[in-house]
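> Task: produce atomic coordinates for the following.
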Amino acid sequence: MKKIINDVASVEEQMIQGLVKAAPDMLRKLEYGTIVVRAQRKQGQVALVSGGGSGHEPAHAGYVGKGMLDCAVAGTVFTSPTPDQVLEGIKAVATDQGVLCVVKNYTGDIMNFEMAVEMAADEGIKAEYVVVNDDVAVKDSLYTTGRRGVAGTILVHKIAGAKAEEGADLKAVKEVAEKVIANVRTMGMAIAPCTVPAAGKPGFELAEDEMEIGIGIHGEPGTHREKLASADTIAKMLVDHILADIDYKGQEIVLIVNGMGATPLMELYIVNNFVHDYLTKQGITIYDTMVGNYMTSIEMAGFSLTLLRLDDEMKSLYDAKAHTLAWKK
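Here you go, the predicted structure:
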């Protein structure tokens, strides 16, 4: 295993410390755990909390800032943060308007965030949560009951965060988050696995001429593997799966071409070139495109495609200003 680290046991702590030092005017780290919050605590508006295992950078701490998250709680690599950690994050940002937790659909994440929300209620904090399940590849996996939450989570952060920034109440912020979840879909693939530092070996193996279709973001295998194909062929396969799940024809969408950590921008732009043309031929209007690393799987080589069907409200909230390390729109 080759990693540019100091010690396996200190990876998450040192990563979070370095991230906060990159934007000290925007972020601060809590004393307890690997928890990042806004440098200036928000008042009088709903606060947003998200998180999960480390290894998905820039998610989730990269989306803490004005117009998006108030707090990101990081567990160890690919491992949910504990309920106590999540509770500390909630308490650090809670306002009189309440807290909305954005949770990806993984069994550990749901169990621990749900428990933290209940503990917060015991302390008089109004908190609720939504579950993101945008991955069309699998209905169930080793990590979930139902579909996994993947890169579409970023768009929930953005749009719900903008709604909260407007001063909407907790009910309205939760409703718009659920609307994004209902309209966003993702599917991914990989040509090389990643290695969790504590494990010291790849999560699965691929031959030089193989690719894995339907991967998640925790280094887990996908639905199946097949011979490596051209970028256009791979992209069409993923898009067709997404379009079979939800009708985007005649709609405006946001498109995310998301790298999994080790895929060059050159290759992501080649994928984007095909996807733009292919969706246009399907009668789908691309309102905006994001190409880059938004929710990764350490150094996995591959990509995912995310489509969000917009309405006027979501479009306006998507366009609202945000200021975080990783959101560059």
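> can we go C-alpha only for contacts and neighbour counts from here?
Will do.
> List the contacts of the residue lying closest to M300 once chain neighbours are set aside.
Nearest residue to M300, sequence neighbours excluded (Cα to Cα, 6 or more residues apart in numbering): C194, at 4.4 Å. Going by Cα atoms under 8 Å, 6 or more residues apart in numbering, C194 touches 202-203, 219, 297-301.
> If we use 10 Å, what do you get?
If a contact means Cα atoms under 10 Å, 6 or more residues apart in numbering, then C194 has 55, 200-205, 217-220, 260-262, 297-301 as its contacts.
> Check N272 too.
N272 makes contact with 231-232, 235, 255-258, 266, 278, 289-291, 305 under the criterion Cα under 10 Å, 6+ apart.
> so which helix or strand takes in it?
Assigned by DSSP states H and E, N272 belongs to helix 265-281.
> and after that helix, which helix or strand comes next?
Next helix or strand after helix 265-281 toward the C-terminus (DSSP H and E): strand 285-292.
> packing partners for the very next helix or strand once past that following strand?
Downstream of strand 285-292, the next assigned helix or strand under DSSP H and E is strand 301-309. Other elements packing on strand 301-309 under the criterion 3 or more Cα pairs under 10 Å, 6 or more residues apart in numbering; DSSP states H and E are helix 153-165, helix 170-183, strand 184-192, strand 210-213, helix 231-245, strand 252-259, helix 265-281, strand 285-292.
> Rebuild the ones you listed as TSV, extending it with distance to A74.
Converted to TSV, these look like this (distance: least, Cα to Cα, whole Å):
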stretch	distance to A74
helix 153-165	15
helix 170-183	21
strand 184-192	23
strand 210-213	27
helix 231-245	29
strand 252-259	20
helix 265-281	26
strand 285-292	21
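> Any idea which of those gets closest to L69?
Closest of these to L69 is helix 153-165, at 6.2 Å (criterion: Cα to Cα).
> mind checking how far that closest one is from the chain centre?
Here helix 153-165 is found 12 Å from its chain centre; the criterion is Cα atoms, centre = their mean, to the nearest Å.
> In it, which residues are buried?
Neighbour-count burial for helix 153-165 flags 153-165 (criterion: 16 or more other Cα atoms under 10 Å).
> what's the answer for stretch 119-130, then?
Within stretch 119-130, the residues that qualify as buried are 119-120, 125-130, counting by 16+ other Cα under 10 Å.
> A244: which of these is nearest?
V130 (24.5 Å).
> ok, so what distance separates that closest one from F78?
Separation of V130 from F78 (Cα to Cα, to the nearest Å) stands at 20 Å.
> what do you get for K281?
According to Cα to Cα, K281 and F78 sit 38 Å apart.
> I'd like the structure of this one too, to check against the first:
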Amino acid sequence: MAPLTNDARRFAREAIGGFAAAHADLVRPVHGGVVRASATPPGQVAVVLGGGSGHYPAFAGWVGPGFAHGAACGEIFASPSAGQIASVARAAENGGGVLFGFGNYAGDVLHFGQAAQRLRAEGVDARVLTVTDDLASHPDPSQRRGIAGDLTVFKIMCAAAERGAGIDEVEEIGRRANAATRTLGYAFDGCTLPGAPRPLFSVAPGRMALGLGIHGEPGLDEAELTDADTIADRLLDGVLKEAPDGARRAAVLLNGLGATKYEELFVVYRRIAERLAAAGIEAVAPEVGEHVTSLDMAGLSLTLTFFEEDDELAELWRAPALAPAFRALTRYRAALDAGRAARDPYATGRAMESVGGAYQELGDWQRAADWYGRALAQRLTRGERSDAARLHGRIAGVHTYAGRYGEALRSLRSALAGYRKEGDVPAQARALSELARVLEYAGRPEESLHTCQEAVEWARRAGDVRLQAALQLRLADTLDRLGDPAAAKLHRGAAERMLGEELAAPEGAEAKPSEQAANTCEIRSASAED
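Model (predicted):
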């Protein structure tokens, strides 16, 4: 290992401090590790990963929206203490409980279990899930070590938490992902601990060790070092021995252990991709790179997580994530590259919008606005006024979420102008409705009132009864805030009559309100707490 250290005893702590400083937009340091820079949404399950340091990107590199909520980081190759783990969990938890994820190693099993007991004693629902993907470590799957399969299992589990699943469902999905995951690896040389004069373990020159563990644990056997295609075949054959019958789809991870670099991995993956295609197995969002390392260990591993047809695990694997070392926007970026390569401006613009949507889903409002802006520029260049107006609306939405009401109002007025030029009456009504809502958020109730009244008229022209009713309720709420309860009561009555008439419409009558309007406006009157 390169001697870039100060005091070896402080190496892990200094590394995590530098990591947090470099990625302050995504993580913040706490006692025992890191958590997301933004608070866990209320009621969301907090997934806290962890283990010894020395395996970056595992585990701190996976903290961020769409992935983990926190990571407990021990010393090099040493489990974090129960106190450190509990500290990280308390910083991450926000009412939805905690699910701990870690590899199946004795120290981690002990300490994460103790931390879960402490949290349960404090009234927090705390669970544990161990990853057991290493084929070479034990014939019994439940007794195996956890290695590179950590990535696929934890990513799937964390995506379930991000979408709002409860702790029982998140735990069950994690166990399903672990049961579907298999890993096999080769080591070509060992690693050296910071400050150590010699390697912790080694492999004889010209030899390779099948299944050698990431801390030097014994493997299955040794063989003479061979070429890349042969290594790819042996790894894939070994993993496919435990493939489910009829397996046709799998997440694929070719992982470098630290000293085996990307070009070498790509040479190996070329052969793996050919073999998978020949076997009729679709590689779902494949990952090639360093994800679970062992300092400067030379070697690689192949992980497959098998999916059934229409399996939700596949969608969770592909779901967006924004962590320092894992930015799962691959499918959108691929679409963007394809559109650019084909010189297809329309496809390129749609892909840009999809990237913006992924960032919006992850709560990264600035990047979302930036990508929507790129898509908008594409539409304006092509004179596509309707799509341009719609994108102005999407930009306004992310500015609103971010609390940038002035920018949101400017974007909404641009959207409104575009819809007027297009003569799109329903869209004008919706844009005016949103404009009134943002004016209310911006503390301009009188302007909001007048805009809302204008929106009611446009909704009437569009024949959108539900939108009219929603606007009447918004008028009532605004009038209450302005101190006119009598007028507010009249508008609430109008809303109730509209909704009553719509509910009483003859069976089979076609509903006029648009889906967009129903999604835009909430049909309720605000409480005093709003």
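> How alike are these chains, TM-score-wise?
The TM-score (TM-score structural alignment, normalised by the length of structure 1) is 0.94; 325 aligned residues with a Cα RMSD of 1.8 Å.
> picking that back up, can you check which of the helices and strands packed on strand 301-309 of structure 1 gets nearest to N112 of structure 1?
helix 153-165 (17.7 Å).
> quick revisit: which among the contacts of N272 of structure 1 end up buried?
231, 235, 255-258, 278, 290-291, 305.
> Identify the residue nearest the residue nearest in space to the middle of structure 2 in space, chain neighbours excluded?
Central residue of structure 2 (Cα atoms, centre = their mean): G66, 1.9 Å from the mean position. Of all residues not flanking G66 of structure 2 in the chain, A321 sits nearest, at 4.0 Å (Cα to Cα, 6+ apart).
> The one you found against P65, yeah?
Yes. If you go by Cα atoms under 10 Å, A321 of structure 2 and P65 touch, sitting 5.7 Å apart.
> Are there residues contacting both of these two? Which ones?
Residues touching both A321 of structure 2 and P65 (Cα under 10 Å, 6+ apart) are 158-159, 162, 327, 359, 361-362.
> Adding distance to D7 of structure 2, write these out as JSON lines.
JSON lines is the format used below for the shared contacts of A321 and P65 of structure 2 (distance: Cα to Cα, whole Å):
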{"residue": "C158", "distance to D7 of structure 2": "35"}
{"residue": "A159", "distance to D7 of structure 2": "38"}
{"residue": "E162", "distance to D7 of structure 2": "39"}
{"residue": "R327", "distance to D7 of structure 2": "32"}
{"residue": "Y359", "distance to D7 of structure 2": "40"}
{"residue": "E361", "distance to D7 of structure 2": "42"}
{"residue": "L362", "distance to D7 of structure 2": "38"}
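> Pick the one among these closest to L471 of structure 2.
Of all those, the one with the least separation from L471 of structure 2 (Cα to Cα) is E361, at 26.7 Å.
> residue contacts, the closest one?
Going by Cα under 10 Å, 6+ apart, E361 of structure 2 touches 65-66, 162-163, 319-321, 355, 368.
> go again using 8 Å as the cut-off
By Cα under 8 Å, 6+ apart, E361 of structure 2 lies in contact with P320.
> Give me the aligned partner of V173 of structure 1 over in structure 2.
Alignment note (TM-score structural alignment): V173 of structure 1 maps to V170 of structure 2.
> Looks like its match contacts E162 (just checking).
No. The pair V170 of structure 2 / E162 is not scored as a contact, 9.6 Å apart, by Cα atoms under 8 Å.
> Mean deviation, the helix holding N272 of structure 1 versus structure 2?
For helix 265-281 of structure 1, the mean deviation from structure 2 after alignment is 0.9 Å (mean Cα distance after the TM-score superposition for structure 1).
> Can you check which part of structure 2 that helix sits on?
Counting by TM-score structural alignment, helix 265-281 of structure 1 lines up with residues 262-278 of structure 2.
> still on that earlier bit, quick one: which of the buried residues of stretch 119-130 of structure 1 sit in strands?
127-130 (DSSP state E).
> Closest one to A74 of structure 1 out of those residues, please.
Y129 (16.9 Å).
> From what I see, the closest one and L100 are in contact.
Yes. Counting by Cα under 8 Å, Y129 of structure 1 does reach L100; the two are 5.3 Å apart.
> For the stretch 301-450 of structure 2, which segments count as strands?
Applying DSSP state E, counting those that start in this stretch to the stretch 301-450 of structure 2 gives strands spanning 322-323, 326-327.
> The first one against structure 1, how far on average?
The reference is to strand 322-323 of structure 2. Following superposition, strand 322-323 of structure 2 is found to deviate from structure 1 by 0.6 Å on average (mean Cα distance after the TM-score superposition for structure 1).
> cool, the last one as well?
Once the two structures are superposed, the average separation between strand 326-327 of structure 2 and the matching residues of structure 1 is 1.6 Å (mean Cα distance after the TM-score superposition for structure 1).
> what's the spacing between stretch 175-195 of structure 1 and its chain's center?
Averaging C-alpha positions (Cα atoms, centre = their mean) puts stretch 175-195 of structure 1 7 Å from its chain's average.
> Next, the buried residues of it.
Those would be 176-181, 183-195, for stretch 175-195 of structure 1 by 16+ other Cα under 10 Å.
> And stretch 131-150 of structure 1, by the same measure?
131-138, 141, 143-144, 146-150.
> hmm, which two among those residues are most spread apart?
Largest separation among the buried residues of stretch 131-150 of structure 1 by Cα to Cα: V131 and A137, giving 17.0 Å.
> Who's the closest spatial neighbour of T195 of structure 1, skipping the chain neighbours?
P202 (4.3 Å).
> Now do the same contact list for the counterpart of that neighbour in structure 2.
With TM-score structural alignment as the criterion, P202 of structure 1 lines up with P199 in structure 2. The contact partners of P199 of structure 2, by Cα under 8 Å, 6+ apart, come to 190-193.
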